[in-house]
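S.K.: Need a 3D model of the sequence below.
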Amino acid sequence: MTRLLTLLTCLAMPLFTACSPEPTTPLPASESASTAAKPSDRPGAWSHADPYDPDVQEAARFAVQTFAVQGKRRVLFKEVNQARQQVVAGLNLQMHIQVSVDAMARSASVTVWRHPDGRYSLTEWVWLD
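M.R.: Alright, predicted model coming up:
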């Protein structure tokens, strides 16, 4: 019986050691510093967004349409000059946009909140000129 138990133990040992994780080696200081989170990578921090990204363009068009309906004015979207984003419960998109109001060129800073379910809300519209 003792021999059988010893034999089973010897056969089982390689299985346990084969499944154990290998010891990890720490990254060199130069690599760990370069992969550390930058301030813009922190949750809730603002980061750059591509003005030509389809999501940014859609949010900008939503802002213009909403502002036009609320103000009962003819406002036409031209382009997004700058954009940045903030991950919250959903996504805040802050954009500097060019519009045409009653055939006059204007600039505005707008913030649009994309809800977790995909809906948009215009949270800020400030004329820059």
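S.K.: only C-alpha atoms for contact and neighbour calcs from this point on.
M.R.: Noted.
S.K.: After the lengthiest strand in the chain, which helix or strand is next?
M.R.: Using DSSP state E, we find that the single longest strand of the chain is strand 75-88. Counting by DSSP states H and E, the element after strand 75-88 in chain order, helix or strand, is strand 90-101.
S.K.: Please provide the structure for the following sequence as well, for comparison with the first:
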Amino acid sequence: MALIRAYNLTLYMRVELNPNPCFECGQCCQHFRVSFYHAEIEGNGVGIVPAKLTTKISEHLACMKGTEKGGAPCIALTHNKEEGWRCSIYEDRPSPCREFNILNEDGTPNSDCLKLQQVAKQKKALLSQI
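M.R.: Next comes the predicted model:
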């Protein structure tokens, strides 16, 4: 709810915000291999990513389970009709997830995100025909 003050008169206005498009998409979590430095795993220095949700790739790299080969959903990705797509470990997610944003630093749309949103729309359209 937004508060506007004008001429000592307080007006209240209801503001409807657009829902976060990530909640309707989830494609980045279903498309990319989420690999990261092993120190990000809990128990390794300052790591916070739950170890039980990771797969060791090499001596120094791990990835989120489910994303080992790319093109499959991350084990931490959840979905329900009320909330849409969510990360079950959002506060403890690895660096690639923290760094992948819907917008670039200059405020322009992330082209990879836009491509994945198109994929999501196409999938949704195909599924609605079944």
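S.K.: Can you pull the TM-score for these?
M.R.: The TM-score (TM-score structural alignment, normalised by the length of the first structure) is 0.24; 54 aligned residues with a CA RMSD of 4.7 Å.
S.K.: picking that back up, tell me the helices and strands packed up against the longest strand of the first structure.
M.R.: Other elements packing on strand 75-88 of the first structure under the criterion 3 or more CA pairs under 8 Å, 6 or more residues apart in numbering; DSSP states H and E are strand 46-48, helix 54-71, strand 90-101.
S.K.: For that strand, list every residue counted as buried.
M.R.: 75-80, 82-87 (16 or more other CA atoms under 10 Å).
S.K.: of the helices and strands packed on strand 75-88 of the first structure, which approaches C19 of the first structure most closely?
M.R.: When those are compared by CA to CA, strand 90-101 sits nearest C19 of the first structure, at 40.4 Å.
S.K.: Okay, buried residues for the closest one please.
M.R.: 91-99.
S.K.: nearest to V69 of the first structure, of those?
M.R.: V69 of the first structure lies nearest to V99 out of the buried residues of strand 90-101 of the first structure, by CA to CA, at 14.5 Å.
S.K.: pretty sure the closest one is touching L76, no?
M.R.: Yes - using CA atoms under 8 Å, V99 of the first structure is in contact with L76, at 5.5 Å.
S.K.: rewinding a little: quick one: the helices and strands packed on strand 75-88 of the first structure as a markdown table, columns for distance to P14 of the first structure too.
M.R.: As requested, these are arranged in a markdown table below (distance: least, CA to CA, whole Å):
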| stretch | distance to P14 of the first structure |
| --- | --- |
| strand 46-48 | 50 |
| helix 54-71 | 53 |
| strand 90-101 | 49 |
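S.K.: With respect to L7 of the first structure, which of the ones you listed lies nearest?
M.R.: Closest approach to L7 of the first structure among these (CA to CA): strand 90-101, 59.1 Å.
S.K.: Can you tell me what sits against the closest one?
M.R.: Contact with strand 90-101 of the first structure is made by 51, 56, 59-60, 64, 73-86, 105-117, as judged by CA atoms under 8 Å, 6 or more residues apart in numbering.
S.K.: so who does L122 of the first structure touch?
M.R.: 62-63, 66, 110-113.
S.K.: now, among these, which is nearest to M13 of the first structure?
M.R.: Lowest distance from M13 of the first structure to those (CA to CA) belongs to W113, with 56.9 Å.
S.K.: Just list the residues touching that closest one, thanks.
M.R.: 90-93, 120-123 are the contacts of W113 of the first structure under CA under 8 Å, 6+ apart.
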